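Build the 3D model from these lines:
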Amino acid sequence: MCYSTSNKEKSIAQMERELEAQKKASLNYKPHYWMTGFAHETIYAVTQENPSIIDEMTWGIVEPWTNDVSERWKKLAGKSLNTQAEYVFENNRSEEAILKRRCIIPVTGYFEPYKIKSASYPHLVQPVHETYLGLLGVYNTINGINYTSILTAPANSFMEMVHNGKKRQPIMLDPNYWKEWVSNDLNDGQIRHLMFQCDTEQELEAFTVLRTATNARADNNVPEILDKQYFPEVVEQQKYDIRQADVYNENWDNLNSGNQNPTNLFG
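As a prediction, this is how the structure comes out:
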């Protein structure tokens, strides 16, 4: 799942450069340190219908025939924010959108909960070298408003160590395939290939942040929400998790290793 994101760049210029697109003339760009999808605020995307333009999206997809969007959101809850890629061709909110209305949603990072028993320790996941991750999305348009959802899939070996409860992740498409995702020339098989076989090769890092970061009711849109926090119990548990893993992931070197009192997870 992916219910909160960050888009911290003060200017949209870097987004335009990395996506090779220009902002829509009427777009009023507003950065955020933290945003919860449950507030159904504006996020940005390049779309299949107009891949050279960065457009505005309202986070929370609904069926294209929906009359009362707010009431539908109440019933769907988190299901409007994320769509499982395994069922995107059958889901009545996305079965047409996956063919005709795909989008790339740029974020500078997103937040996922790491669990130790019943305790939750939110992590910020972000690229090390680039500014943006490109999350896969689909959308429906109702009365001129785009309502979008982020596609999710089973977690890769790195994200399993971060989102260790439900072990899912937003699909982070490799930048080499961003333009292909929003092209009109894809069949079902090619769409599935991009969703499940083209995970980003960007170097990632993940570290603990303030524990309110996954609380949708908290006032988290502050710079401090992006600061690294040190929890020794998390570092020790993740060291144990990695030792138990069957497959090494090079991004594990960046898992909480930059916190205060940095710990080499392989030391």
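
drop to CA atoms for contacts and neighbour counts, all remaining ones
Will do.

Tell me where the stretch 101-250 of the chain has strands.
102-107, 109-116, 119-127, 133-142, 145-154, 168-170, 172-173, 204-208 (DSSP state E, counting those that start in this stretch).

I'd like the structure of this one too, to check against the first:
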Amino acid sequence: MCFHTSQTKKVLELENRYDVSLSDSYAREAYDIPRYHLNGFTHPHMLIIPQEKSSVLAHALWGIVPQNKDSEEISDYYKEAVRFGGGLNAQSEKLQEHFIYKKSVKSRRCIIPVTGFFEPHEYEGKKYPYFIKDKNDDVLSLAGIYTIINQVVTFTILTKPASPLFSKIHNKKNRQPVILDKDFEQNWLRADLNEGGINELINLNYNENELKAYTVSRDLFSPLINSDSPSIMEEVKYEGVSIN
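The predicted structure follows:
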């Protein structure tokens, strides 16, 4: 699963990387602030590239909400949905059948740019967070879907069965987010993409040689510690904990 991410790039860097423009110029200053740890369960605002307007970076709430809800109901829905994972992730295997996902997958797919994400590794009954990033510090494109509640955009990150690398990292749930290959990421936003094309992009194996993964502080899991700081992305080694 993918409940914790990082986004430390400036808006201009994202605009240049994806050839897009920020939809709300007044939000530039806020999104230029680096976010070292975005905890999905706080439902933060993040930037996405939506299929319906793929030339922009739009701000959206992390945690997909059913289309039949009103904007005033979003907070209450999140409180109820926490037992289902808060809408933070969507299993790609259920895209065509789930009552929320099937309405979004055809015309409301999105790219979520992140500089990295965190996954839990279990060792001797304890969880140790791994940080996964591009080895050259490029942005990673996660695949997602979204809904629009009045004018509020809500999104979720797609997951799939773990690859060999992620099965070592996320060794309890054996899941991983869908990372789009740079050469095919724009295909994810194509209006004419059919079900077969969607599944093909989801099932493409991302080149694991392009990723760097290492353990970080267990402060990531503590609600009493503000882990949204540069130190949370620094490597911390633990005796016996290794995926090599």
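
circling back: can you check which of the strands of the stretch 101-250 of the first structure gets nearest to A85 of the first structure?
strand 145-154 (5.6 Å; Cα to Cα).

distance of the most centrally placed residue in the second structure from K53 of the second structure?
The residue lying closest to the centre of the second structure (Cα atoms, centre = their mean) is I157, at 4.6 Å. From I157 of the second structure across to K53 of the second structure, the span is 18 Å (Cα to Cα, to the nearest Å).

Alignment lookup: K228 of the first structure to the second structure.
K228 of the first structure maps onto E235 in the second structure, with residues paired by TM-score structural alignment.

residues near its match, how many?
When counting by other Cα atoms under 10 Å, one arrives at 14 neighbours for E235 of the second structure.

Who are the contact partners of it?
Y214, T215, V216, S217 (Cα atoms under 8 Å, 6 or more residues apart in numbering).

Quick one: map the second one onto the first structure.
So that's T215 of the second structure. Counting by TM-score structural alignment, the partner of T215 of the second structure is T208.

wait, isn't the residue nearest to the centre of the second structure in contact with F117?
No - using Cα atoms under 8 Å as the test, I157 of the second structure is too far from F117 to be in contact (11.5 Å).

joint contacts of the two?
Jointly contacting I157 of the second structure and F117 under the rule Cα under 8 Å, 6+ apart are C2.

Compare the contacts of E235 of the second structure and tell me which is most surrounded.
Going by other Cα under 10 Å, T215 tops the contacts of E235 of the second structure with 25 neighbours.

out of everything not next to it in sequence, what's closest to it?
Y130 (4.2 Å; Cα to Cα, 6 or more residues apart in numbering).

any idea what the one you found aligns with in the first structure?
By TM-score structural alignment, Y130 of the second structure lines up with H123.

try L12 of the second structure
Taking TM-score structural alignment, the alignment pairs L12 of the second structure with A13 from the first structure.

Same check on F155 of the second structure?
Checking TM-score structural alignment: F155 of the second structure goes with T148.

was I right about its match contacting L81?
Yes - between T148 of the first structure and L81 a contact is recorded at 7.4 Å, counting by Cα under 8 Å.

anything in contact with each of those two?
In contact with both T148 of the first structure and L81: W59, G60, I61, using Cα under 8 Å, 6+ apart.

Using ChimeraX, define a selection of the buried residues within those residues.
The buried residues among those can be selected in ChimeraX (16 or more other Cα atoms under 10 Å) with this line:
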select :59,60,61
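
So which bits of stretch 176-189 of the second structure are buried?
Q176, P177, V178, I179, L180, D181, E185, Q186, N187, W188, L189.

isn't E15 of the second structure right up against K9?
No - counting by Cα under 8 Å, K9 is not a contact partner of E15 of the second structure; they are 10.2 Å apart.

So the two - more neighbours on which side?
Counted by other Cα under 10 Å, E15 of the second structure and K9 do not tie: K9 has more neighbours, with 19 against 15.

List the residues that contact the nearest residue to that one once chain neighbours are set aside.
Spatial nearest neighbour of K9 of the second structure, chain neighbours left out: P34 (6.6 Å); criterion: Cα to Cα, 6+ apart. By Cα under 8 Å, 6+ apart, the contact set of P34 of the second structure is Q7, T8, K9, K10.

By neighbour count, which of those wins?
Result: Q7 is most packed of the contacts of P34 of the second structure (other Cα under 10 Å), 23 neighbours.

what's the distance between it and G85 of the second structure?
Taking Cα to Cα, one finds Q7 of the second structure at 21 Å from G85 of the second structure.

How about R109 of the second structure?
Taken as Cα to Cα, the span from R109 of the second structure to G85 of the second structure is 20 Å.

Same drill for the two, tell me which one is more crowded.
The residue with more neighbours, out of R109 of the second structure and G85, is R109; 27 against 16, by other Cα under 10 Å.

what's the counterpart of Y132 of the first structure in the second structure?
Using TM-score structural alignment, Y132 of the first structure lines up with V139 in the second structure.

Please, where are all the helices along the second structure?
For the second structure, applying DSSP state H gives helices covering 11-18, 28-31, 74-81, 101-104, 164-169, 195-203.
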